[in-house]
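S.K.: Sequence first, predicted model second:
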Amino acid sequence: FSVNAAMLVVARFVAGLPHGAFFGTATLIAKTLAEEGKEAQAVSVMVTGQTVANMLGVPAGTLMAEFLSWRLAFGILAAWAAMTIVLASAWIPYVAPIKDAGIAGQFKFLTRRGPWVILAAVFTGNAGVFCWWSYISPWLQKTGGWSSSLVPMLMMLAGFGMVIGGLLGGRLTDHWRHAGAAAIGQSISCLGLLLVLITPGNQPMTAVLTFWIAIGLFFTSAPQQLLMTEAGQGGGELIAGAAVQVAFNFGNAIGSIVGGAMLTTFSMNYRYTGLGGMPLALLAVGLLAFYSWRCETDTDAIHRLRETKVD
């Protein structure tokens, strides 16, 4: 119902407010309800909902806005959101509340080094990818030679890559170090950004890179969400889960700025968005490797020792 651009921007801001709260809560619910040893896979399936939305919803909304009305697209989203509230209330079983640690206690986990390393990795990794992703449509058209009418189909390909990446990341995380799995996902993205920079622009290569980087982008989702939820144990789980989304979205914003600066510097050559993003993605790999080496080795084994009496 927006009557001008300012009202539309305000509505967009309000619509974005629940984002962090939703993913923080949904991660905790998925982890709690999962079978033992399959927590990351449960979180990855939850995140897959977002990837399927990218694969189907984004192209559908784009086509609807182009041929019918952008207002109709938002109206359908509003109705869909209302239905989601009903389904969540009806289908999600009871989950015991987390420990009431008070306002200060919820943020206590941020006094440790580890959570900040994870958040820095989320921020730099997403900033790196979004240097390129923010300009993917003109990159596909000007570098890859795709027509604008085919861009929604390529977004479906990207969405499919996100689904694959999310499921693979969840499965690996359940069998290995969480930070190590996240580092592999960031490495996939880093390699993709390097290829964006150094490979010639053509339709097959740009399609492959769109799919490849999308895999890396969501490969990291489950391990990073779990890392933060576990870091916040003791009352800060929801804040920790929401903090991942804060870092994610902040990285998106900064990545867009860095990508724009690359375009300005290199005469609007969209391949150079990869140059801006690759060092940031590489820094994320280093941060996750550091966390796995120095922080993830603390298994709290001393707290799980049992007293044994010998006669």
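M.R.: Nice, I can see it.
S.K.: For the rest of this, base every contact and every neighbour count on C-alpha atoms.
M.R.: Noted.
S.K.: can you map out the strands along the protein?
M.R.: For the chain, applying DSSP state E gives no strands.
S.K.: Find the residue at the geometric middle of the chain.
M.R.: What sits nearest the mean C-alpha location of the chain, by Cα atoms, centre = their mean, is S221, with 5.0 Å.
S.K.: Now that residue. Nearest residue, chain neighbours left out?
M.R.: G166 (6.6 Å; Cα to Cα, 6 or more residues apart in numbering).
S.K.: Run a quick neighbour tally on that neighbour.
M.R.: 32 (other Cα atoms under 10 Å).
S.K.: That one is in contact with T220, isn't it?
M.R.: Yes - using Cα atoms under 8 Å, G166 is in contact with T220, at 7.3 Å.
S.K.: Contacts only, for the spatially closest residue to T210 that is not a sequence neighbour.
M.R.: Spatial nearest neighbour of T210, excluding adjacent residues (Cα to Cα, 6+ apart): A158 at 5.7 Å. A158 makes contacts with 54-55, 210-211, 214-215, as judged by Cα atoms under 8 Å, 6 or more residues apart in numbering.
S.K.: show me where the stretch 51-200 of the chain has helices.
M.R.: Listed in chain order, the helices of the stretch 51-200 of the chain (DSSP state H, counting those that start in this stretch) span 58-67, 70-91, 102-106, 113-133, 136-138, 151-173, 178-198.
S.K.: ok, second structure coming up, stack it against the first:
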Amino acid sequence: MKTSFLALAMGTFCLGLTEFVMMGILPDISKDMKISIPAAGHLISYYAIGVCVGAPAMVIFARKMALKSTLLLLMFLFVIGNLFFAISDSYTASSIWRFVSGLPHGAYFSVGGIVASKLAEQGKESSAIALMIAGMTVANLIGVPVGTYISSHFSWKITYEIIAVWGLITMLSIWFWIPKMDALPDTGFKGQFQFLKKKEPWLLISAIAFGNGAIFCWYSYVSKSMINVSGFNESALSYIMILAGVGMVIGNILGGKLSDKFSASGVAMITQAIIMITMVCIFFFSGFSILALVLMFISTASLFAVSAPQQLLLFKNSKGGEMLGGSLPQVGFNIGNAVGAFLGGVPITLGYTYNFTAVPGIIMAFFGFLILLYYFKREKKLSIK
């Protein structure tokens, strides 16, 4: 791996860790802040809202900056947000800084994706983007279990202090390892939005929101589900999160390679169908411990198998506004994240068991599949013309 790709992956490692470790430490935050699990789950939603606001805002304001400088600015904001989240002493302050932490997330994926594509060999762009995203999957494989362990044995605040320090290390890696790249041609403020007049970007954003939201209905509460429904001990959570991370790593690699070899839209559509079937199985079979682990593995693999193809598809459908277009997958992802965490919390609030969090996920996955099926057929029809 080129050191440039390693630097980009270190950034997505930071983003993956700050976003996904929250799922494993919700019980610790709930206990420390003396709030309910659904209320703690809202911290997931605040981060996601920050992503949705920050992705277009940061890209638009930074569109004239050199790509490397933009990456450094985004990581600096990441460090500030996570550091103050870690030292906050109230739920309100924590919510605000959780929102701030999410602001650079989507823009980093956009700018990082552009840099990765420019560094990639021709025809290997999807694999290059997958290399960048690999940092997020490694975060789930190694960082999240370690962060969960630190939280359960010491404090969740220490976990986020370490995340802030890692952000500083990432800034150094970007400074030394990313080559200087000029800003993209500026099409003006209005020019950044021209591609949104087409159907394709909106279809992709909607599909991402529904697909990822489907998984997060259940995965936002995976720690409680594994304990209360599947019958695992709390001490097993770190190992369970490692398995989830392995699924993400494998799914990300497969998604990138299959998209380079076949159709990116076809890979996304088939993966969405797998997500829908998996949510149905989670509802019915998560009471069986081994099956619960297998289904979790499939769901996390699917979550990242769609990442590279969807990122590439939005790049291709955002001519003249590539920086904004490249940030929109993370907007869709985190809209789904926020809505999924909220909808998944509804059955819990109503007193149902944690496998019922998959019910809204089934509905969301179904709509996501229909949208990608329509996009796939539309793409084939336009290519024939």
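M.R.: Thanks, I have it. Just so we're clear, the structure is a prediction, and the values are computed from it rather than from any experiment.
S.K.: Got a TM-score for the pair?
M.R.: Overlay of the two chains. TM-score (TM-score structural alignment, normalised by the length of structure 1): 0.91; 299 aligned residues with a Cα RMSD of 1.7 Å.
S.K.: Now the buried members of the contacts of A158 of structure 1.
M.R.: 54-55, 210-211, 214-215 (16 or more other Cα atoms under 10 Å).
S.K.: closest to L275 of structure 1 among those residues?
M.R.: T210 (16.1 Å; Cα to Cα).
S.K.: The longest helix seen in structure 2 vs helix 156-177, what angle?
M.R.: Ranked by residue count under DSSP state H, the longest helix found in structure 2 is helix 3-33. Taking axes from the mean of the first three to the mean of the last three Cα atoms, to 10 degrees, one finds helix 3-33 of structure 2 and helix 156-177 inclined to each other by 170 degrees.
S.K.: tally of neighbours for the aligned residue in structure 2 for M262 of structure 1?
M.R.: In structure 2, the residue matched to M262 of structure 1 (TM-score structural alignment) is P347. Using other Cα under 10 Å, P347 of structure 2 has 18 other residues around it.
S.K.: who touches P347 of structure 2 in this structure?
M.R.: Counted by Cα under 8 Å, 6+ apart, P347 of structure 2 has contacts 353-354, 356-357.
S.K.: any chance of these in TSV, plus distance to F189 of structure 2 and neighbour count?
M.R.: As requested, the contacts of P347 of structure 2 are exported to TSV (distance: Cα to Cα, whole Å; neighbours: other Cα atoms under 10 Å):
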residue	distance to F189 of structure 2	neighbour count
T353	48	14
Y354	46	24
F356	45	21
T357	41	32
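S.K.: isn't L193 of structure 1 right next to Y272, touching?
M.R.: No - contact criterion Cα under 8 Å: L193 of structure 1 and Y272 do not qualify, at 9.3 Å.
S.K.: so what corresponds to S187 of structure 1 in structure 2?
M.R.: In structure 2, S187 of structure 1 lands on A273 (TM-score structural alignment).
S.K.: Please apply the same query to S69 of structure 1.
M.R.: So, by TM-score structural alignment, S69 of structure 1 is matched to S155.
S.K.: residues near that match, how many?
M.R.: Neighbours of S155 of structure 2 (other Cα under 10 Å): 18.
S.K.: mind listing what it touches?
M.R.: S155 of structure 2 sits in contact with D28, where contact means Cα under 8 Å, 6+ apart.
S.K.: Matching A90 of structure 1 against structure 2, which residue comes up?
M.R.: Using TM-score structural alignment, A90 of structure 1 pairs with F176 in structure 2.
S.K.: S149 of structure 1 now?
M.R.: Under TM-score structural alignment, S149 of structure 1 pairs with S235 in structure 2.
S.K.: so how many other residues sit close to A261 of structure 1?
M.R.: The burial count for A261 of structure 1: 16, using other Cα under 10 Å.
S.K.: How about the contacts made by W97 of structure 2?
M.R.: W97 of structure 2 neighbours (Cα under 8 Å, 6+ apart): 81-82, 84-85.
S.K.: Check the alignment and tell me where it lands in structure 1.
M.R.: Under the alignment (TM-score structural alignment), W97 of structure 2 maps onto A11.
S.K.: D174 is in contact with K38 of structure 1, correct?
M.R.: Yes - taking contacts as Cα under 8 Å, K38 of structure 1 lies within contact range of D174: 5.9 Å.
S.K.: Now do the contacts for I250 of structure 2.
M.R.: So I250 of structure 2 contacts A301 (Cα under 8 Å, 6+ apart).
S.K.: my bad, S151 of structure 2
M.R.: Counted by Cα under 8 Å, 6+ apart, S151 of structure 2 has contacts 25, 28, 157-159.
S.K.: Repeat the analysis, applying 10 Å as the threshold.
M.R.: By Cα atoms under 10 Å, 6 or more residues apart in numbering, the contact list for S151 of structure 2 reads 21, 24-29, 145, 157-160.
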